[in-house]
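Participant: generate coordinates for the sequence data below:
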Amino acid sequence: MKDIKVGIVGLGRLGSVHAQNLAFKIPGCKLVAACSLEQKELDWAKDYLKVEYTTTDYMKMVDEADIEAVVIVSSSPEHCWMIEYALDAGKHVFTDKPLGCSLEECKRAEAAVERHPDKLFFLGFMRRYDPSYADAKAQIDAGHIGKPYLVKATGLDPEALVESCIKFSKTSGGIFIDAASHDIDLMRWFLGGEVTEVYAAGTNFKHPEFAENGDTETGMAMLKFDNGTVAFLHVGRTAPHGYHTETEIVGTEAHIRVAGVPWKDRVMVYDQYGARQEIVENFPQRFAEAYLLEMVDFIDCIQKDRKPELTVYDGTKATLVTYAITDSFHTGKPVTVKY
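Facilitator: Got it, this is the predicted structure:
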């Protein structure tokens, strides 16, 4: 089976993870092109990854590079037009979340996918590939917890990165849009329903700069689903101990908790503070295996001409829910989700 030739756009924190996986760790593919606005990132791709073709022009890469697939890890507002351009050029497409930043953008991506049913579109909700979350889903599907009716999700960025979060909050659209889409995708996946209504609130006790930017350092939301199930969301940016992701699925017969304590490894440190374990520092570290497994599946889907479980419509629905939660946060009122 021949190697799939891939080009990537975006070589930042997450893009560099995907690029290294494609270049070194995934059988059946060859990373041959890279696009970035930063020349130092292109130099890194050429020198370290041995990429043959580099450019600062995305359309030029799609049109000129000898590639069959494009991996999009650019800034969120660029996703949908890049998806459209690559599909219209006859390329298979992987894109990181979110699908788009508005309903109009998402519909543009949907139309592009629908125009090209012979091309693969792959959405990067990588937590479905995390072994712990995948095992939780398998246990739910097997009926081991009875009927799942409640999901409680927590996602906290570390206090150590709060200054970059404050800067980003000026343009991000808010904490729910920025940080909640993975949790919403998991809620839909685990509960088997669609969100119908949301109510959100937020608090600022450490960093008033978030409020000055129209955002919040900590956000909470309750979500109602069309099958009678419910979910609670807690996102924040000031965890003192490190990056913290935790999900609990409550069923009629049992509960499942994923990553209740986000241990970095199995090492126990004994010092003047007692016996303790270190915590993961960031999301690329916590989900390193998931990022690799999702890209393995992307290449495998192309080679075997099969469709992934996730669709472009999953991306639209997650985007709509994050915007509804953001509207509720700003208005202080429940918001009906309209698809």
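Participant: drop to CA atoms for contacts and neighbour counts, all remaining ones
Facilitator: Will do.
Participant: what's the longest helix that the chain contains in contact with?
Facilitator: Counting by DSSP state H, the longest helix found in the chain is helix 312-331. Residues outside helix 312-331 that contact it (Cα atoms under 8 Å, 6 or more residues apart in numbering): 97-103, 106-107, 109-110, 113, 121-123, 174, 176-177, 180-181, 184-185, 195, 198-202, 221, 334-339.
Participant: ditto for stretch 147-164
Facilitator: 140, 179-180, 183, 187, 190-191, 228-253, 281-282.
Participant: next structured bit after the longest helix of the chain?
Facilitator: strand 335-336 (DSSP states H and E).
Participant: just checking, what packs against that next one?
Facilitator: strand 195-203, helix 312-331 (3 or more Cα pairs under 8 Å, 6 or more residues apart in numbering; DSSP states H and E).
Participant: cutoff 6 Å now
Facilitator: On a contact count with 3 or more Cα pairs under 6 Å, 6 or more residues apart in numbering; DSSP states H and E, strand 335-336 meets strand 195-203.
Participant: could you check the angle the strand it packs on makes with helix 312-331?
Facilitator: With axes from the mean of the first three to the mean of the last three Cα atoms, to 10 degrees as the basis, strand 195-203 and helix 312-331 are set at 40 degrees to each other.
Participant: this one next, for a side-by-side:
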Amino acid sequence: MKKVKVGIVGLGRLGRQHAENLAFRIPNCELLAVCSVIPSEIENAQKNLGIKYAYTNFDEMLENKELDAIFIASPSGFHCEQIEKALSAGFHVFSEKPLGLYIEEALRVRQVVNQHKDQVFMIGFMRRYDRSYAYAKKKIEEGKIGDPYLIRCYGFDPAKAINGFMEFAKSNYSGGLFLDMAIHDLDLARWFLNAEAKQVWAIGGAYAHPEIMELKDAETGAALVKFENNKIGLFVAGRNCVHGYHIETEIIGTKGTLRIGTVPEKNMVTIFDEAGAIKECIDGFLERFEQAYLSEAEEFINCIRESRQPVVTVDDGVLSTALGYACKESFETGELITIQSPYNNIFSNQN
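Facilitator: Here you go, the predicted structure:
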């Protein structure tokens, strides 16, 4: 098969990383087009990536008949509409998380995806493609820790990134702490526990940056989730981690425990100086998950070439969105939220 020709929309921090991977690091892939509403991002991509076509209008990019696939890395609020348009135009589609900011639009996307079964659709839960997380999943499937019944997830963005976050949050496209950040951990919990959420209670606040509360969001939030078979999920997410980017996951089973990322080490180097013995920490998500972002994009291209669907499905996007939205609703209302099937689109408050 010829090279898969891709157009990408969204050239922010993550979009640029995806664009570089598609342009230079994935065999049998050609990044042919880019799309952004910011002219400087387009100019930069054409200059540094050698892109043939550049657009400021997404609909115009979809008219390019040379393209095989569309890679969506735009702000979260645009995902659903762009997924629907790209699928309807006949393209294979990769979309960054979350699938949507609201259950109704996520369900609508699911319907469109199921109407185009001959086209590859993939949602960007890249941690499933991280070697450490994939290894942990393999150990669980081998029965190394017995039946997993509790998962604890920490996800903290570096404090130095707070200004960039504030600009993003003010755009109304982030979806809030649980849909924007914790969604990865919520997806991992479903994956590792092999269970869906039934109830959630979420709390949070703004401690170093009280202005975040004005956006009806939390600087740091926590959620306690009851999964099927009484399995337990403990989730903490925050945006004010002074030592760097800290992602930590623990899965406890009936016969043992797995931990991933307990210390967010930058590398294997220890610095010995007047301050003592120092292990530097990872600065951000692009550094920590560099390999995972590449691997998930490789899988998307391979699925197209091999005419198969990825293991991560649109239902993973719907169900993780439903859980993330339930966390958001619980945080905003202070209520315990019972989650029924999102396909019935029913949440209820439990006083």
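Participant: which ones among the contacts of stretch 147-164 of the first structure map onto helices?
Facilitator: Per DSSP H, the contacts of stretch 147-164 of the first structure map to helices at 140, 179, 183, 187, 190, 191.
Participant: pick the one among those closest to residue 34 of the first structure.
Facilitator: residue 179 (26.5 Å; Cα to Cα).
Participant: without its sequence neighbours, what residue ends up closest to that closest one?
Facilitator: residue 235 (7.0 Å; Cα to Cα, 6 or more residues apart in numbering).
Participant: what's the neighbour count on that neighbour?
Facilitator: 25 (other Cα atoms under 10 Å).
Participant: what lines up with it in the second structure?
Facilitator: The equivalent of residue 235 of the first structure in the second structure is residue 237 (alignment by TM-score structural alignment).
Participant: could you list the buried residues of the host helix or strand of residue 297 of the first structure?
Facilitator: Secondary structure from DSSP H and E places residue 297 of the first structure in helix 288-304. For helix 288-304 of the first structure, burial by neighbour count (16 or more other Cα atoms under 10 Å) applies to 290-302.
Participant: residue 218 of the first structure -> the second structure?
Facilitator: Per TM-score structural alignment, residue 218 of the first structure is aligned with residue 220.
Participant: measure that match to residue 241 of the second structure for me?
Facilitator: Using Cα to Cα, to the nearest Å, residue 220 of the second structure is found at 10 Å from residue 241 of the second structure.
Participant: who's more crowded, the two?
Facilitator: residue 220 (23 against 17).
Participant: quick one: contacts for that one?
Facilitator: Counting by Cα atoms under 6 Å, 6 or more residues apart in numbering, residue 220 of the second structure makes contact with 204, 205, 237, 238.
Participant: how much space separates the last one from residue 1 of the second structure?
Facilitator: If I follow you right, that is residue 238 of the second structure. 45 Å.
Participant: between those two, which has more neighbouring residues?
Facilitator: Under the neighbour definition other Cα under 10 Å, residue 238 of the second structure and residue 1 were set side by side, and residue 238 has more, 24 against 7.
Participant: so what does residue 259 of the first structure match up with in the second structure?
Facilitator: Under TM-score structural alignment, residue 259 of the first structure pairs with residue 261 in the second structure.
Participant: just to revisit the earlier point, residues in the second structure aligned with the helix holding residue 297 of the first structure?
Facilitator: Counting by TM-score structural alignment, helix 288-304 of the first structure corresponds to 290-306 in the second structure.
Participant: that stretch vs the first structure, average offset?
Facilitator: Following superposition, stretch 290-306 of the second structure is found to deviate from the first structure by 0.3 Å on average (mean Cα distance after the TM-score superposition for the first structure).
Participant: thinking again about what came up before, got a list of what the match of residue 235 of the first structure touches?
Facilitator: So, once contact is read as Cα under 6 Å, 6+ apart, residue 237 of the second structure ends up touching 154, 155, 156, 220, 221.
Participant: let's see that with 10 Å instead.
Facilitator: The contact partners of residue 237 of the second structure, taken as Cα atoms under 10 Å, 6 or more residues apart in numbering, are 153-157, 177-178, 181-183, 185, 204, 218-223, 246-247.
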